[in-house]
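**Q** what follows is a predicted protein model with its sequence.
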Amino acid sequence: MLDTVDWRAENPKKARNKQLLHYWICQTQKIYCETQAEELRPHVDIHSGCIKKIAALRIENQQLYEELGRLQTENAILKQNESRLSFEEQMTSSDQRIQFYTGLQSKALFVWLLSFCSPALPACKVLSPTCVMMCIIMKLRLNLQHQDLAYRFSVSVTTISDILNQELPKLAEKLSFLIQWPDKDSLIRNMPNVIKITYPKCVSIIDCFEVFSQRPGQLTARAQTWSNYKHNNTIKFLVSITPTGANVRIHVERAIERLKNCNILSSSMSLYMVPHADSIVTICSALCNLQPKLLSEVFTCIMVSNGTYCNSPF
């Protein structure tokens, strides 16, 4: 009986101890887990912060690359504009350079020509009006290839072709007023005495000249442009000047020689320039009429008419 009672008396105590032991173990594990969590939490926060910083740096890096590309493009454009501006300044730096590139006698005359023709010039995004005018006149004066002009002005060949195709007719129309023929009374009044005596009814001295052209592919055009005198395909022009001296043929030949100082008229004209032949001769004649008089005894009032009047029959 005692054993049975003792066992029953000790059983609640053992149960209580087991409960306390279990509670203590649970608390210990809880504390351990919380401690571990506290220790791991800073690492998790640091990792998350690093990811956010890396993402921000990537965005910033992309923005910097875009800014670098923009600055490189801007730098290339500035260098191109600087080289173009430098060439423009070189061309117009002195009367000698102006005369070489354009045939005009002075920078002041070129500035006047530019200001007068500027309304007819295109609104070009890559070239200034000065460069556009120089490009056209240099083509006529020096007969430079399109590629050469493109290199000089730092543009494409297509831009040069577009400028010439669009502006030659407009410029010819703008400058046509420089090619004037005086009325008969003005001719007689200002005619040199030697002409009045020798050729009292003379009002014009005429001659013809031919410009070589490339051989046309079309048979009809090839036949129309063939010259038995030159034995080549040519474009024919009639030149007329006002009376300026006794040996009239010499002076008209001098006028033609002055006209042919525009190299585009003294060399073989390319086929893509032939459609602009009338415009080309009109512009060249107008520029010749801006040059000094052939003879000093011709009066100033008809100085403009002392150049050449040209018209193409084709």
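**A** Done, it's in.

**Q** going forward, measure contacts between C-alpha atoms and count neighbours the same way
**A** Will do.

**Q** all helices of the chain, in order?
**A** 2-91, 95-102, 107-117, 129-142, 146-153, 157-175, 184-190, 193-198, 219-224, 248-259, 277-289 (DSSP state H).

**Q** for residue 231, find the nearest of these.
**A** Proximity to residue 231, assessed across the helices of the chain by C-alpha to C-alpha, is greatest for helix 219-224 (11.8 Å).

**Q** single out the most deeply packed of the helices of the chain.
**A** helix 277-289 (a mean of 24; mean count of other C-alpha atoms under 10 Å).

**Q** re the thing from before, okay if I get the helices of the chain as JSON lines plus distance to residue 238?
**A** What follows is these, written out as JSON lines (distance: least, C-alpha to C-alpha, whole Å):
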{"stretch": "helix 2-91", "distance to residue 238": "33"}
{"stretch": "helix 95-102", "distance to residue 238": "24"}
{"stretch": "helix 107-117", "distance to residue 238": "26"}
{"stretch": "helix 129-142", "distance to residue 238": "19"}
{"stretch": "helix 146-153", "distance to residue 238": "28"}
{"stretch": "helix 157-175", "distance to residue 238": "17"}
{"stretch": "helix 184-190", "distance to residue 238": "20"}
{"stretch": "helix 193-198", "distance to residue 238": "22"}
{"stretch": "helix 219-224", "distance to residue 238": "16"}
{"stretch": "helix 248-259", "distance to residue 238": "10"}
{"stretch": "helix 277-289", "distance to residue 238": "11"}
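
**Q** figure out which of those helices is closest to residue 311.
**A** helix 277-289 (6.9 Å).

**Q** against which helices or strands is that closest one packed?
**A** When contacts are defined as 3 or more C-alpha pairs under 8 Å, 6 or more residues apart in numbering; DSSP states H and E, helix 277-289 packs onto helix 157-175, helix 248-259, strand 309-311.

**Q** take a look at this one as well, against the first:
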Amino acid sequence: ITYSAISAIFNINPTTVTRVFYNILYALASQTKHFIFWPDKKTVFNTLPKAFKSNYPNCRCIIDCTEIKTEQPSTVEQRVYMYSHYKNTYTIKVLVAITPSGFISFVSKCYGGRSSDTFITNDCGFLSKLEPNDEVMADKGFPGIKVSCENVKSVLVVPPILHNRRFTEEEVLQTYSVASVRIHIERVFSRLKTYSILNKITVDLLPSTDEIIYICCVLTNLQSTYYVTRIQY
């Protein structure tokens, strides 16, 4: 709903609507700044779903980047930075980490759609959260962070990558095993994107996307949780 529509409904000036929106947005972001946090190992492992315990007992988090469409930016520099070849449109990207139980534990700042998953992960400060022996689950778009994870003595868990050959039976089973629990983050993204403000970010909201996405993540965390129940392979 537009500012003009709200101003008509409540019979107030559109400028007042805009001011109230931003005042509330920044107030919410400030007051909830500790709502998304990195739980300690003990907390994560004490809430580890059964689906993880047999194959991924040291899983600290599942990570992925999500893209959110935007209107066409006003400057050429912004258009180059924000154009996503994957989505074939202008987007912003954020890295999100969730615990195995589905709690959003890390949200990066926003990046242009042109930025790679590897660049965002290495740049946003996520790696500084990891501790020795932590397992980080990701998809095939994150092979470039393997060395970065090893540098902090953590383990990157991704599905096997096919190199001009067929998967072995063991690799097929490993692919299913990773996918059966990694899909958990896709469910979180589905919940996150139920907030219609993320359907398409307007140009006037671009300077405030960090706060908007953060608040949507906070609201997602406040929903009832669920656990992975898929069978392990």
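**A** Here it is on my side, so go on. As the structure is a computational prediction, the values presented were derived from the model and not from experiment.

**Q** got a TM-score for the two of them?
**A** In this superposition the chains share a TM-score of 0.61, using TM-score structural alignment, normalised by the length of the second structure; 153 aligned residues with a C-alpha RMSD of 1.9 Å.

**Q** that older thread, and of the helices of the first structure, who's closest to residue 270 of the first structure?
**A** Nearest to residue 270 of the first structure, of the helices of the first structure and by C-alpha to C-alpha, is helix 277-289 at 10.3 Å.

**Q** where does that closest one end up in the second structure?
**A** Helix 277-289 of the first structure corresponds to residues 209-221 of the second structure when matched by TM-score structural alignment.

**Q** how big's the offset between the matching stretch and the first structure?
**A** Compared with the first structure after fitting, stretch 209-221 of the second structure deviates on average by 0.8 Å (mean C-alpha distance after the TM-score superposition for the first structure).

**Q** which residues does that stretch contact?
**A** Contact with stretch 209-221 of the second structure is made by 25-26, 28-29, 32, 35-36, 103-104, 107, 109-110, 188, 191-192, 195, 198, 201, as judged by C-alpha atoms under 8 Å, 6 or more residues apart in numbering.

**Q** where's the corresponding residue of the first structure for residue 192 of the second structure relative to residue 213 of the first structure, distance?
**A** The equivalent of residue 192 of the second structure in the first structure is residue 259 (alignment by TM-score structural alignment). Distance from residue 259 of the first structure to residue 213 of the first structure, counting by C-alpha to C-alpha, to the nearest Å: 17 Å.

**Q** swap in residue 23 of the first structure?
**A** For residue 23 of the first structure, the distance to residue 213 of the first structure - C-alpha to C-alpha - is 114 Å.

**Q** residue 236 of the first structure matches what in the second structure?
**A** Checking TM-score structural alignment: residue 236 of the first structure goes with residue 93.

**Q** out of the helices of the first structure, nearest to residue 232 of the first structure?
**A** helix 219-224 (9.7 Å).

**Q** ok, now which ones touch the match of residue 192 of the second structure?
**A** 265, 284-285, 288, 308.

**Q** try 10 Å
**A** For residue 259 of the first structure, the contact set (C-alpha atoms under 10 Å, 6 or more residues apart in numbering) comprises 141, 239, 253, 265-266, 281, 284-289, 307-308, 310.

**Q** next: residue 101 of the second structure.
**A** Counted by C-alpha under 10 Å, 6+ apart, residue 101 of the second structure has contacts 44-45, 47-50, 52, 61-62, 184, 225-228.

**Q** and of those residues, the nearest to residue 11 of the second structure?
**A** Using C-alpha to C-alpha, those come closest to residue 11 of the second structure at residue 225, 39.5 Å.

**Q** hang on, the closest one packs against residue 98?
**A** No - checked against C-alpha atoms under 10 Å, the pair residue 225 of the second structure and residue 98 is beyond contact range at 11.9 Å.

**Q** ok, the contacts of residue 259 of the first structure in the second structure, which still hold?
**A** Contacts from these that recur in the second structure, judged by both residues aligned by TM-score structural alignment, their matches' C-alpha atoms under 10 Å, are 253, 265, 281, 284-289.

**Q** any chance of those in CSV, plus distance to residue 111 of the first structure?
**A** Shown next, in CSV, are these (distance: C-alpha to C-alpha, whole Å):
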residue, distance to residue 111 of the first structure
253, 30
265, 25
281, 22
284, 17
285, 19
286, 16
287, 14
288, 16
289, 16
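
**Q** measure the residue minimising distance to the centre of the second structure to residue 104 of the second structure for me?
**A** Of all residues in the second structure, the one closest to the mean position by C-alpha atoms, centre = their mean is residue 96, 2.4 Å from it. Note on residue 96 of the second structure: its distance to residue 104 of the second structure, by C-alpha to C-alpha, is 7 Å.

**Q** who touches both of those two?
**A** 61-63, 185, 188, 217.

**Q** distance to residue 16 of the second structure added to the residues you listed, as JSON lines?
**A** Shown next, in JSON lines, are these (distance: C-alpha to C-alpha, whole Å):
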{"residue": "61", "distance to residue 16 of the second structure": "42"}
{"residue": "62", "distance to residue 16 of the second structure": "41"}
{"residue": "63", "distance to residue 16 of the second structure": "39"}
{"residue": "185", "distance to residue 16 of the second structure": "38"}
{"residue": "188", "distance to residue 16 of the second structure": "34"}
{"residue": "217", "distance to residue 16 of the second structure": "27"}
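
**Q** and which of those residues is nearest residue 123 of the second structure?
**A** residue 63 (14.4 Å).

**Q** so what's the residue count around the closest one?
**A** Residue 63 of the second structure has 24 neighbours, counted by other C-alpha atoms under 10 Å.

**Q** name the nearest residue to the alignment partner in the first structure of it, ignoring sequence neighbours.
**A** Using TM-score structural alignment, the partner of residue 63 of the second structure in the first structure is residue 206. Spatial nearest neighbour of residue 206 of the first structure, excluding adjacent residues (C-alpha to C-alpha, 6 or more residues apart in numbering): residue 240 at 4.3 Å.

**Q** distance of that neighbour relative to residue 309 of the first structure?
**A** 5 Å.

**Q** swap in residue 219 of the first structure?
**A** 31 Å.

**Q** same check, this time on residue 67 of the first structure
**A** 58 Å.

**Q** ok, residue 25 of the first structure next?
**A** Residue 25 of the first structure sits at a distance of 120 Å from residue 309 of the first structure (criterion: C-alpha to C-alpha).
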